[in-house]
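K.L.:
quick one, what's the 3D model for this:
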Amino acid sequence: MTSATPPREAPIGLLLVNLGTPGAPDVAGVRRYLAQFLSDRRVVDLPRALWLPILYGVVLNTRPQRSAKLYQSIWNRDTDEGPLKTITRLQAEKLQKRIGSPRLIVDYALRYGAPSIATQIAALIAKGCERIALLPLYPQYASSTTGSAADAAFDALREMRKQPALRIGAPYYDDPAYIDALAASIRSALATLDFEPEIIVASFHGLPQAQIDRGDPYRAHCEATWGLLCAKLGMSPDRLRLAFQSRFGRARWIGPYTSDVVAELAGAGVKRIAIVAPGFSADCLETIEELGVEIRDLFLKNGGEKYARLPCLNDSEEGLALIETLAKRELAGWM
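P.N.:
Modelled structure (predicted):
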């Protein structure tokens, strides 16, 4: 009879987590994705009796048609997946090679869509992992992102008789490694342009103002990142502008809104801008289509002439170096 592998010799799991993407760029696939996403109480924290009739009676009967067309425009046909899934998978694969420890198993999960957090935790346990570090790739904490990912992980553990030790990575909005990676990536991207932007807009994902009023630190985290990035790049707040994108519904969201900032810049005679999304660790619908197409068209329509969307950190050298730094910090004492 063989004994179990001692915990100090058992493999250790590292799970990179990002938001998600539909399983297919069609109406049915987008409807399933939005139903899961928008029914999360962390994402929409309205009373269920008020929100669910709106979600199932209105939103899921109208929004999937438009969103499906947008997903089709950015879909990765080679792998039949959304770009966020492709990039997150590549981040995990490349990180596995970078760290190179035979004891470490690196994988990825999506909070909405597949592979799910529960599925991937179970897969790591099946491979013998008794310790798992979950690394949410959200630099700034929000209840609807990092908080929701933690909920999903603990919901999975709730069903287990024997649970693994679990760590949840901390937000890294003010981490020097993150600010350095952003600054290096921005400088590199700017060097490839055939024009010099007069203004750079740092566009973060928005959040309903009501969630901030109830104590969510997200806006403060975004402002801290923006301030540190201004200092690192040697830019004034007027040169590197703060904005928030991706409003949904009629409620008031945190501002200034990216669409308003860009339109006002063009209207004030600014002809050349670049836009970057520091809060996104991987390019996705909100960066590729919203910033790269919708906001670009808005700028040009209002008198702008030159516009560039700078890429997210993705699986670049700067991005992978950052994730490696964060991962080793969360794994400290286990490896």
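
K.L.:
C-alpha from now on. contacts and neighbour counts both.
P.N.:
Noted.

K.L.:
my guess is Pro83 meets Ser281, correct?
P.N.:
No. Counting by C-alpha atoms under 8 Å, Pro83 sits too far from Ser281 to count as a contact (11.8 Å).

K.L.:
show me the helices in the stretch 101-250 of the chain, by range?
P.N.:
In the stretch 101-250 of the chain, the helices defined using DSSP state H, counting those that start in this stretch lie at 117-126, 148-158, 176-191, 209-213, 218-233.

K.L.:
okay if I get these as JSON lines plus distance to Gly269?
P.N.:
Formatted as JSON lines, the helices of the stretch 101-250 of the chain follow (distance: least, C-alpha to C-alpha, whole Å):
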{"stretch": "helix 117-126", "distance to Gly269": "47"}
{"stretch": "helix 148-158", "distance to Gly269": "42"}
{"stretch": "helix 176-191", "distance to Gly269": "21"}
{"stretch": "helix 209-213", "distance to Gly269": "30"}
{"stretch": "helix 218-233", "distance to Gly269": "23"}
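
K.L.:
format those as a markdown table; extra columns: mean neighbour count and distance to Thr2.
P.N.:
Listed next are these as a markdown table, based on neighbours: other C-alpha atoms under 10 Å; distance: least, C-alpha to C-alpha, whole Å:
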| stretch | mean neighbour count | distance to Thr2 |
| --- | --- | --- |
| helix 117-126 | 19 | 18 |
| helix 148-158 | 17 | 27 |
| helix 176-191 | 18 | 44 |
| helix 209-213 | 15 | 53 |
| helix 218-233 | 19 | 50 |
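
K.L.:
right, so of those, which gets closest to Thr88?
P.N.:
Thr88 lies closest to helix 117-126 among the helices of the stretch 101-250 of the chain, at 13.4 Å (C-alpha to C-alpha).

K.L.:
what's the span of stretch 18-33 from first residue to last?
P.N.:
14 Å (C-alpha to C-alpha, to the nearest Å).

K.L.:
can you list contacts of that stretch?
P.N.:
60, 64-65, 67-69, 71-72, 75, 80-82, 84-85, 88, 109-114, 136-138, 145 (C-alpha atoms under 8 Å, 6 or more residues apart in numbering).

K.L.:
can you pull up the most central residue in this structure?
P.N.:
For the chain, Phe280 is the residue whose C-alpha lies nearest the centre (C-alpha atoms, centre = their mean; 4.2 Å).

K.L.:
just confirm that residue contacts Cys312, I think it does.
P.N.:
Yes. Counting by C-alpha under 8 Å, Phe280 does reach Cys312; the two are 6.4 Å apart.

K.L.:
the helix or strand harbouring Arg66: which residues count as buried?
P.N.:
Under the criterion of DSSP states H and E, Arg66 resides in helix 60-74. Neighbour-count burial for helix 60-74 flags 60, 64-65, 67-68, 70-71, 74 (criterion: 16 or more other C-alpha atoms under 10 Å).

K.L.:
I have a second one here; can you model it like the first so I can compare?
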Amino acid sequence: MTKDANPRLKHAPADHPPVKPAKIGVLVANLGTPDATDYWSMRRYLNEFLSDKRVIDYPAWKWQPLLQLIILSKRPFTSGANYKTIWNNEANESPLMTITKQQVAKLREAVATRYGAEVVVEYCMRYGNPSTFDVVDRMVQQGCEKILFVPLYPQYAGATSATANDQFFRALMKQKRQPAARVAAEYFDRPSYIEALAQSVERVYPTPESRPDVLVASYHGMPRRYLMEGDPYHCQCQKTTRLLRERLGWPEGSIETTFQSVFGTEEWLRPYTVEHVAELAKAGKKNIAVISPAFSADCIETLEEIQGEICEAFEHAGGENFTYIPCLNDDDAHIAALMEVVQENLMGWIA
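P.N.:
Have a look, this model is predicted:
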């Protein structure tokens, strides 16, 4: 690049190192995915995930021997088998990766339309690849002097939003020239997000007569202790469900909040989805639907757990019609809600 091509080098000496034109970055982050379904790929991914103190906060001396010697000797096999049932073999990646790429492609197009080439959009994963460290470094090398970090979690939780933020700031610690940074807040009660959820339900149930007996809003679980320690996740999930019901105009009791993916022996947020759907079936609710408002993209918890284990629990208890309503994924209404988040958080940085 010549000195004339970059006005910021106008007064620089001839031997000044190259300087990229200044840009603004938008970095969206999701949970993560293994690189493959084999034992060692699964073990690397699970080790990074389950070693995160935000996820499992037991003392290392107590947790790590159990994790390394017992859990990681067996769980990679079962988790790998589960991933194989949903794996995108054509692209050789998990559905979460495929969908995240689709989301970012649409968001990138919307950002380019609104701001032009001055704002770049990238994505990273908290666990696995592309790592937060690698992507932040690449964005800085591209000239991003300001970065907006957007965790793709509608509801805040220490084990999701906070650990993604932690990793982002760790990545900034590695940079000689740190960009200015902003972190987008959770968007669990944003009208555009609730509207996108409601539209996804109305596509499946367009009339009152077609409604299920119960719509189960199944959120990822967490230890109940986290709620008692001040994590707002449980309350935000409850509010999302209430706002969705109000937007749909459905009566009280027609949508229920449950929690899935229980791990370990500690008490988690209740009711547990897998138990609750069986109770509904036994109570005569033969036609139910499940939606997953906490997940921005379909993943192992929705494609395998909900449509596998949870569906089977309902049917074994006498349920007849089980419908899964997909996550918002790259739905246009979802991308519009995310673009709204981006625009609000870029205020003051760009016109």
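
K.L.:
for Phe299 of structure 1, find the nearest of the helices of the stretch 101-250 of structure 1.
P.N.:
helix 176-191 (18.5 Å).

K.L.:
the closest one against structure 2, how far on average?
P.N.:
Helix 176-191 of structure 1, aligned to structure 2 and superposed, deviates on average by 1.5 Å (mean C-alpha distance after the TM-score superposition for structure 1).

K.L.:
any idea what Thr62 of structure 1 aligns with in structure 2?
P.N.:
Correspondence of Thr62 of structure 1 to structure 2, assessed by TM-score structural alignment: Lys74.

K.L.:
which position in structure 1 pairs with Ile24 of structure 2?
P.N.:
Using TM-score structural alignment, Ile24 of structure 2 sits opposite Ile12 in structure 1.

K.L.:
same deal with Ile56 of structure 2?
P.N.:
Aligned partner of Ile56 of structure 2 by TM-score structural alignment: Val44.

K.L.:
same question for Tyr156 of structure 2.
P.N.:
Match for Tyr156 of structure 2 (TM-score structural alignment): Tyr141.

K.L.:
so its match touches Arg219, yeah?
P.N.:
No. Using C-alpha under 8 Å, Tyr141 of structure 1 makes no contact with Arg219, being 9.0 Å away.

K.L.:
not counting residues beside it along the chain, what's closest to the aligned partner of Met125 of structure 2 in structure 1?
P.N.:
The alignment partner of Met125 of structure 2 in structure 1, by TM-score structural alignment, is Leu110. Nearest non-adjacent residue to Leu110 of structure 1, counting by C-alpha to C-alpha, 6 or more residues apart in numbering: Gly20, 4.8 Å away.

K.L.:
same deal with Tyr257 of structure 1?
P.N.:
Tyr257 of structure 1 sits nearest to Phe244 (C-alpha to C-alpha, 6+ apart), 4.9 Å away.

K.L.:
count the residues that sit near that neighbour.
P.N.:
24 (other C-alpha atoms under 10 Å).

K.L.:
quick one: it from Arg48 of structure 1, how far?
P.N.:
For Phe244 of structure 1 relative to Arg48 of structure 1 (C-alpha to C-alpha), the value is 27 Å.

K.L.:
which one of the buried residues of helix 60-74 of structure 1 is nearest Arg250 of structure 1?
P.N.:
So of those, ranked by how close each gets to Arg250 of structure 1 (C-alpha to C-alpha), first place is Leu60, at 16.4 Å.

K.L.:
wait, doesn't the closest one sit right on Leu34?
P.N.:
Yes. The criterion here is C-alpha under 8 Å, and Leu60 of structure 1 meets it with Leu34 at 7.3 Å.

K.L.:
output the longest helix belonging to structure 2.
P.N.:
Ranked by residue count and defined by DSSP state H, the top helix of structure 2 is helix 95-115.

K.L.:
residues of that one that come out buried?
P.N.:
Buried, per 16+ other C-alpha under 10 Å, within helix 95-115 of structure 2: 95-100, 103-104, 106-108, 111.

K.L.:
before we move on, the earlier item: for the helices of the stretch 101-250 of structure 1, which one sits closest to Val261 of structure 1?
P.N.:
Here helix 218-233 is closest among these (C-alpha to C-alpha), at 15.5 Å.

K.L.:
average gap between the closest one and structure 2?
P.N.:
Compared with structure 2 after fitting, helix 218-233 of structure 1 deviates on average by 1.0 Å (mean C-alpha distance after the TM-score superposition for structure 1).

K.L.:
in structure 2, which residues correspond to that helix?
P.N.:
Under TM-score structural alignment, helix 218-233 of structure 1 corresponds to residues 233-248 of structure 2.

K.L.:
before we move on, what about stretch 297-308 of structure 1?
P.N.:
Going by TM-score structural alignment: stretch 297-308 of structure 1 matches residues 312-323.

K.L.:
start and end of that stretch, how far apart?
P.N.:
Where stretch 312-323 of structure 2 begins and where it ends lie 12 Å apart, using C-alpha to C-alpha.

K.L.:
kindly report the same for stretch 301-320 of structure 1.
P.N.:
Using C-alpha to C-alpha, one end of stretch 301-320 of structure 1 lies 37 Å from the other.

K.L.:
what residues of that stretch count as buried?
P.N.:
302-304, 306-316, 318-320.

K.L.:
cool, and stretch 42-61 of structure 2?
P.N.:
42-47, 49-51, 54-55.

K.L.:
using TSV, lay out those together with distance to Val136 of structure 2 and secondary structure.
P.N.:
Shown next, in TSV, are the buried residues of stretch 42-61 of structure 2 (distance: C-alpha to C-alpha, whole Å; DSSP: H, G, I helix; E, B strand; the rest coil):
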residue	distance to Val136 of structure 2	secondary structure
Met42	24	helix
Arg43	25	helix
Arg44	21	helix
Tyr45	20	helix
Leu46	23	helix
Asn47	23	helix
Phe49	20	helix
Leu50	23	helix
Ser51	22	coil
Arg54	21	coil
Val55	23	coil
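
K.L.:
looking at those, spot the one nearest Glu202 of structure 2.
P.N.:
Taking C-alpha to C-alpha as the measure, Glu202 of structure 2 lies nearest Val55 of those, at 34.4 Å.

K.L.:
hang on, the closest one packs against Phe49?
P.N.:
Yes. If you go by C-alpha under 8 Å, Val55 of structure 2 and Phe49 touch, sitting 7.4 Å apart.

K.L.:
what sits in contact with each of those two?
P.N.:
Joint contacts of Val55 of structure 2 and Phe49 (C-alpha under 8 Å, 6+ apart) do not exist.

K.L.:
brilliant, that's me finished.
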